[in-house]
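[1] Can you look at this prediction? I've put the sequence above it.
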Amino acid sequence: MNADFVNAVSELLKMGGRDLVEKDFLIHSLLFDLSRNNYFRSNFLLKGGTCLIKCHLGYFRFSEDMDFTWGEQSVFNGISQKEIRRKLSAAIEKVGDILEEIAARHGMDFKCRKADRNYVELVGSDKSATFKVWYDSMVLKRKTFLKIQINFVDLLLFAPVDKELASLFSALGDDEGKNLRPLFEKEFDAYSERPKLAVYDVREIFCEKARSILTRRSVKARDFLDLYLISAKFGLDPGEFKAEITAKIRFVLGMYERYRSNFEEKKKLLKSGAFFEWGNERELLIQKIDENKFHVFLNEIKSPLLEIVDNVSS
């Protein structure tokens, strides 16, 4: 990874978070390699914030993780929990082997050791796995990691779509980005690649973001921001997806015990009116947002979210 390239991109963006630019470049490189692996490309759907900025909304903020879901959920229908566990174990091993190979190619550190939480974390009887790929950050001057989280068992309500994945260059403009090529040809060409993956429909992400707001342990400003920008661009309203959001919440409450206490806490926060705070996530923003419109949106979604809470609890 060329530190001068990271500095040049950061200067064009007029931002100080050079470590985020470095991480985004590495995420894009991993996604490109994953898209070229037939097993991974055929079985997993990209979702979450990285999917949102690369496929649906453009680079309005940085996303620091890669989130995927197993695409063909029907493979778990009609089989025993023991058989599900066997399938999940095999899939985790396969993904781990793929990541180990990719990490070695990029000079990163990953070992497929399921008992070592420095590399792999498993929850929900292996229904969810987090893989940590470590790298030496030239910006931070220390070792840190990229996180790839996969939900193997999930509730999908909308058909996935095939999309090309944009890079941070989409936030720079064609001319500004192209000016970097004579100076950093290798990095520019790698970052300009547009890998193709099957990804979540924007409606699926919209419902997932609303679900996250009500089941995540902490308050994440990015969930509200993502919901707002999806609504603004695609005209989606939480009130129109109450049934879908309710179904997703009930699904995760039944699947993962940790979400149940989170949901009860979020109910209290929502009813108290203190359910949003920025925290340090402003640092992830690349583009400015209309704060007034954003806060109007926050007020507008409170009522449908309360209805969803009541639906889940009834």
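    Arrived safely, thanks for sending. Numbers count the residues shown, from 1 in each chain.
[2] make it CA atoms for all contacts and neighbour counts henceforth
    Noted.
[3] quick one: Lys288 is in a strand?
    No: under DSSP: H, G, I helix; E, B strand; the rest coil, Lys288 falls outside any strand and is assigned coil.
[4] Below is an additional structure, to be compared with the one above:
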Amino acid sequence: MIPQREIKEKARVFGVPVSTIERDYGQNWLLKNLSSINMALKGGTGIRKVYIENYRFSDDLDFTLLEEIKVEEIKTKVKEAIVKSLEESGISFDEDPVISENENGFAIDVYFRIMQRGPNKTRIKIDITKSFNEKIFLPLEEREIIHPYSDSFLSQVKVYSLEEILAEKIRSLFQRTRPRDLYDVWFLWKEWKKVDKTKVQQILPKKFKFKNVKLDINGLKSRKNNFKKAWKTSLGHQLKNLPAFEKVFNSVLKIIESTRIFRLS
């Protein structure tokens, strides 16, 4: 396990709480050893873990299953991944995660401790979507996990393409109010030059149709204050320099309105 001074130094450099660095570090080891489950990494964690080093931190590990798997097998393989991560990293993971099944998939809470004292432990939340609840339209990629810590390892993971991640993030804006989705859409579309926007535009209508989500610009605008209220509390512990909310929100509206990327009924 890396020394505590390394965790503290990274927290100082990136301007985030120590617990954010601890979680990021623990996520990496779990991600390495969850590869025995046939699933693909996605979401903001996917951006940080394999595509953009030093991207915003993420609280969860999000996956989509690539085949049907029973809850008993999920439990077994997750426990195996935890034990292996404990053995390889020295992190004090609880070996009995809290696992529940729902209509959408599986929700898993893994608890661990590195520097924290007292009764509370740091949590890593793992969300696994069942294969029939999400459709992947672009080829998956297999990429090296970015592990910017001194106990380096080499491991690959199946992951959504950046274009698929961005398409789901845009759709998510019309499903729920999560500031991280707003930030990710803004960054990937405006600030990151390696996204193929043509591919994003091609699959967006399919993404919306699969989940029966309607494009409702007025509805999105009506939730502006809800996004704003949660902006700092949701993202403040995930990155050092949080951009101004108004700048990001207005930019995302322009992305949606001016590019006419949607042709949905």
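    On my side now, so go ahead. All of these numbers come straight from a predicted model, not from anything done at the bench.
[5] TM-score for these two?
    Once superposed, the chains reach a TM-score of 0.79 (TM-score structural alignment, normalised by the length of the second structure), with 250 aligned residues with a Cα RMSD of 3.2 Å.
[6] which one in the second structure is aligned with Gly58 of the first structure?
    Residue pairing (TM-score structural alignment): Gly58 of the first structure is matched to Glu53 of the second structure.
[7] any idea how far the spatially closest residue to Val248 of the second structure that is not a sequence neighbour is from Asp62 of the second structure?
    Nearest residue to Val248 of the second structure, sequence neighbours excluded (Cα to Cα, 6 or more residues apart in numbering): Trp186, at 6.2 Å. From Trp186 of the second structure over to Asp62 of the second structure the distance is 20 Å, taken as Cα to Cα, to the nearest Å.
[8] Quickly find the element holding the counterpart of Ala103 of the first structure in the second structure.
    Taking TM-score structural alignment, Ala103 of the first structure has Ile82 as its aligned residue in the second structure. In this assignment (DSSP states H and E), Ile82 of the second structure forms part of helix 71-89.
[9] Buried residues in stretch 102-109 of the first structure, which are they?
    Of the residues in stretch 102-109 of the first structure, 102-103, 108-109 count as buried by neighbour count, 16 or more other Cα atoms under 10 Å.
[10] now stretch 218-230 of the second structure
    Quick answer for stretch 218-230 of the second structure (16+ other Cα under 10 Å): 220, 227-228.
[11] wait, which of those residues is closest to Leu41 of the second structure?
    Phe227 (25.4 Å; Cα to Cα).
[12] For my notes, confirm that closest one occurs in a helix.
    Yes: applying three-state DSSP, one finds Phe227 of the second structure inside a helix.
[13] where does it sit relative to Glu73 of the second structure, distance-wise?
    Taking Cα to Cα, one finds Phe227 of the second structure at 38 Å from Glu73 of the second structure.
[14] give me every residue that touches the residue nearest in space to the middle of the first structure.
    Compute the mean C-alpha point of the first structure, and by Cα atoms, centre = their mean the closest residue is Gly48, 3.2 Å away. For Gly48 of the first structure, the contact set (Cα atoms under 8 Å, 6 or more residues apart in numbering) comprises 66-68, 205.
[15] Any chance of those residues in TSV with distance to Asn2 of the first structure as columns?
    Below are the contacts of Gly48 of the first structure laid out as TSV (distance: Cα to Cα, whole Å):
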residue	distance to Asn2 of the first structure
Met66	22
Asp67	26
Phe68	28
Ile205	33
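[16] Sort out for me which of these are in helices.
    Ile205 (DSSP state H).
[17] Of the buried residues of stretch 218-230 of the second structure, which is the nearest to Ser152 of the second structure?
    Proximity of these to Ser152 of the second structure (Cα to Cα) peaks at Phe227, which lies at 37.2 Å.
[18] Distance check, that closest one against Glu246 of the second structure.
    Distance from Phe227 of the second structure to Glu246 of the second structure, by Cα to Cα: 10 Å.
[19] Okay, Phe44 of the first structure and Phe110 of the first structure: tell me how far apart.
    From Phe44 of the first structure to Phe110 of the first structure the distance is 20 Å (Cα to Cα).
[20] now swap in Val6 of the first structure and tell me
    23 Å.
[21] Which of the three states applies to the corresponding residue of the second structure for Leu155 of the first structure?
    For Leu155 of the first structure, the aligned position in the second structure is Lys135, judged by TM-score structural alignment. Under three-state DSSP, Lys135 of the second structure falls in the coil class.
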